[in-house]
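> sequence first, then the predicted structure:
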Amino acid sequence: MARTLHDPGWWELNQPGMTQESATLVDYEDRAARITDWSPLLVPGLLQTLDYARSFMLDDGISPDEVESRLTARLRRKHRLTRGDVEYVALLGESALIGNDVIHSDQLSALADAANQPNITIRIVPTHNMPRLGRVEAFMVLDVPPATVVHVEMARSGAFLDDDAYVAPYLRRLTRLSEVALSETLSMRRILDNRDRMEV
């Protein structure tokens, strides 16, 4: 996997753990100039540590063998953020910071590290400020010139929207969430405070 991490189009090679939907998402991510994630309850996939992702997949009843193949694909997806040609913005609900174990503490440390990357912005939306529509579902907005595509997450699948009439409501939600999200500095402080409380 490490030898082919930089290979273009690796998701087209019938990789284990890659459904057609996953391959489509990776293709959009690979071509996007900007990716914006909204996740009210969990850390978004592109920022998840492998242990964090594994724990949720196993809790969801996915077989251990399938989990490991999915994690391989996830690791390759995460590598997209190390390239300088994409701007990544993550808006997280404050609930995503809550946990009480080493896995979650390590995940918050990884969030803080990611926020130090020049092309990554992480902002927290406090629970008391969260718009009602923001609580509905996680989604990702991908600016893939000349189009904008929205990926809406469901339990074990997702949907892609590219028609302006369907994309527009999600863009309005992002605008509203951005208005009430903490600044990058305050978000970093909130992440570290939550991590430090777990370590006490």
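On my side now, so go ahead.
> make it CA atoms for all contacts and neighbour counts henceforth
OK.
> show me what contacts the most centrally placed residue in the chain?
For the chain, the residue sitting closest to the mean C-alpha position, by C-alpha atoms, centre = their mean, is residue 44 at 2.5 Å. Neighbouring residues of residue 44 by C-alpha atoms under 8 Å, 6 or more residues apart in numbering: 37-38, 90, 92.
> now swap in residue 67 and tell me
By C-alpha under 8 Å, 6+ apart, the contact set of residue 67 is 17, 54, 57-58.
> related to what we said a few turns ago, how far away is the residue nearest to the centre of the chain from residue 111?
10 Å (C-alpha to C-alpha, to the nearest Å).
> quick one, helices of this protein?
20-31, 50-59, 64-78, 102-115, 164-180, 184-199 (DSSP state H).
> still on that earlier bit, wait, which of the contacts of residue 67 is closest to residue 195?
Nearest to residue 195 out of those is residue 54 (C-alpha to C-alpha; 19.6 Å).
> what's the local residue count around the closest one?
18 (other C-alpha atoms under 10 Å).
> how much space between it and residue 27?
For residue 54, the distance to residue 27 - C-alpha to C-alpha - is 23 Å.
> apply the buried test to the contacts of residue 44 and list what passes.
Burial by neighbour count, judged by 16 or more other C-alpha atoms under 10 Å, picks out 37-38, 90, 92 from these.
> tell me which of these is nearest to residue 144?
Of all the buried ones among the contacts of residue 44, residue 144 sits closest to residue 37, with 14.4 Å by C-alpha to C-alpha.
> next up, a structure to set beside the first:
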Amino acid sequence: MPNVRPTPTVRRRRLGEALRRYRNSAGLTLDTAAEELGWIGPKLSRIETANGHIRPEDVSALLALYGVEDPEVFAALEALAKDARKQGWWQTYSGVVAPAYADYISLEFDADSVREFAPLLVPGLLQTAAYARETIGAGAMTRTPEEVAALAEVRQARQAVLTRPDGPLRMWAVINEAVLHQRFAVRPTTMREQLRRLLDVSEMPNVTLQVMPLDAPPHPGNAGSFSLVGLPGPMPDVVLLENLIGASYAEGTDEVQTFADAFERIVAAALPMDDSLALIAQMEERSRDK
């Protein structure tokens, strides 16, 4: 039996933060709100700090107490409470998927859009299996070959969000041109196949691709990569920041808006979509001559 966590932490955290925000807006303390519902002990505190479960009907009771009237808010938060106990497909990889990565996959699974600036690698949702194995193996320096293969499988499985029948994820990716010049000595055809993959996914109506040219003017993306995850309904967007030792999130309204503004400037500095695809096609054609 795999060692899985009973609840996707990121869903509980989003729900707890939303409930705390509405309670504060209503001017109620934890004790007052709990007393109004006849709750005993630190139940509400545990819910708001993502350390406790809550039933959808209790979510409705809290929102009513807080004076929330928007049915969209009720539906979104009740759905979060209902889904909090669900285990995603990624839980079967709990032996190799770190908790922070599992949280992000859960977030991505629930999202309706992702805007990503990729200065170092092709975004994971757009990678071929060979490219994923090569790049994961290079970065996961303490992983065994079996673990690298499993992580590559996870990356491929994540891509199902782009074609899900109940509403595919909308993705807008800006990729640094330097990424497209990368070469792989062990398997020289890896980059050619990756370029072809980018051209293929660009034909999907929910995918927008741009290339940041090598001679682009200075832009906010010079500070590093980020993914801006858009969540449905009233839930606020979340920003993922990654490095060699893990990931962190920017979730405050002002912080998220900073990244949204930065992405707009990055888009403006990048090549237009048609020019970007023409460049990728030229590079793919040249790679076939080598």
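Great, that's in hand. Remember, it's a predicted structure, so these values are computed and weren't measured experimentally.
> still on that earlier bit, quick one: map the residue nearest to the centre of the first structure onto the second structure.
In the second structure, the residue paired with residue 44 of the first structure according to TM-score structural alignment is residue 123.
> and that match, how far is that from residue 104 of the second structure?
Counting by C-alpha to C-alpha, the gap from residue 123 of the second structure to residue 104 of the second structure is 14 Å.
> before we move on, what about residue 110 of the second structure?
For residue 110 of the second structure, the distance to residue 104 of the second structure - C-alpha to C-alpha - is 10 Å.
> quick one: map residue 267 of the second structure onto the first structure.
By TM-score structural alignment, residue 267 of the second structure lines up with residue 178.
> now do residue 146 of the second structure
Using TM-score structural alignment, residue 146 of the second structure pairs with residue 65 in the first structure.
> tell me how many other residues surround whatever residue of the second structure lines up with residue 78 of the first structure.
Structural alignment (TM-score structural alignment) places residue 78 of the first structure against residue 159 in the second structure. By other C-alpha under 10 Å, the residues close to residue 159 of the second structure number 16.
> ok, residue 280 of the second structure next?
Residues within reach of residue 280 of the second structure, counting by other C-alpha under 10 Å, total 20.
> picking that back up, which ones among the buried ones among the contacts of residue 44 of the first structure map onto strands?
Those of those mapping onto strands are 37-38, 90, 92, per DSSP state E.
> check those residues and tell me the two furthest apart.
37 and 92, at 8.0 Å, using C-alpha to C-alpha across those.
> just give me the neighbour total for the nearest residue to the match of residue 267 of the second structure once chain neighbours are set aside.
Leaving aside its sequence neighbours, residue 178 of the first structure sits nearest to residue 91 (C-alpha to C-alpha, 6 or more residues apart in numbering; 7.7 Å). Look at residue 91 of the first structure: counted by other C-alpha under 10 Å, it has 23 neighbours.
> and residue 91 of the first structure, how far from residue 75 of the first structure?
Taken as C-alpha to C-alpha, the span from residue 91 of the first structure to residue 75 of the first structure is 21 Å.
> ok, now residue 46 of the first structure?
8 Å.
> now do the shared contacts for the two.
By C-alpha under 8 Å, 6+ apart, no residue touches both residue 46 of the first structure and residue 75.
> contact partners for the aligned partner of residue 22 of the first structure in the second structure?
For residue 22 of the first structure, the equivalent position in the second structure is taken to be residue 101, counting by TM-score structural alignment. Residues near residue 101 of the second structure by C-alpha under 8 Å, 6+ apart: residue 247.
> with the one 10 residues further on instead?
For residue 111 of the second structure, the residues meeting the contact criterion (C-alpha under 8 Å, 6+ apart) are 169, 229-232.
> do that again at 10 Å, thanks
Contacts here follow C-alpha atoms under 10 Å, 6 or more residues apart in numbering; on that basis residue 111 of the second structure touches 105, 161, 168-170, 229-232, 235, 237-238.
> alignment lookup: it to the first structure.
Using TM-score structural alignment to pair residues, one finds that residue 111 of the second structure aligns to residue 32 in the first structure.
> how far away is its match from residue 141 of the first structure?
10 Å.
> anything in contact with each of the two?
With C-alpha under 10 Å, 6+ apart as the test, residue 32 of the first structure and residue 141 both reach 148-149.
> what is the burial count for residue 172 of the first structure?
Using other C-alpha under 10 Å as the criterion, the residues surrounding residue 172 of the first structure number 11.
> do the same with residue 117 of the first structure
13.
> does it touch residue 82 like I think?
Yes. Judged on C-alpha atoms under 10 Å, residue 117 of the first structure makes contact with residue 82 at a distance of 8.5 Å.
> hmm, back to that, between residue 110 and residue 104 of the second structure, which contacts overlap?
Common neighbours of residue 110 of the second structure and residue 104 (C-alpha under 10 Å, 6+ apart) are residue 229.
> now do the same for residue 242 of the second structure: its match in the first structure.
Residue 242 of the second structure maps onto residue 153 in the first structure, by TM-score structural alignment.
> how close does its match sit to residue 132 of the first structure?
From residue 153 of the first structure to residue 132 of the first structure the distance is 18 Å (C-alpha to C-alpha).
> looking at these two, which one has more neighbours?
residue 153 (15 against 8).
> for residue 250 of the second structure, what are its contacts?
Neighbours of residue 250 of the second structure in contact, by C-alpha under 10 Å, 6+ apart: 228, 237-241, 256, 259.
> in JSON lines: the residues you listed, plus distance to residue 11 of the second structure and neighbour count.
Output for the contacts of residue 250 of the second structure, formatted as JSON lines (distance: C-alpha to C-alpha, whole Å; neighbours: other C-alpha atoms under 10 Å):
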{"residue": "228", "distance to residue 11 of the second structure": "17", "neighbour count": "23"}
{"residue": "237", "distance to residue 11 of the second structure": "13", "neighbour count": "20"}
{"residue": "238", "distance to residue 11 of the second structure": "12", "neighbour count": "23"}
{"residue": "239", "distance to residue 11 of the second structure": "15", "neighbour count": "22"}
{"residue": "240", "distance to residue 11 of the second structure": "15", "neighbour count": "17"}
{"residue": "241", "distance to residue 11 of the second structure": "18", "neighbour count": "14"}
{"residue": "256", "distance to residue 11 of the second structure": "18", "neighbour count": "20"}
{"residue": "259", "distance to residue 11 of the second structure": "22", "neighbour count": "20"}
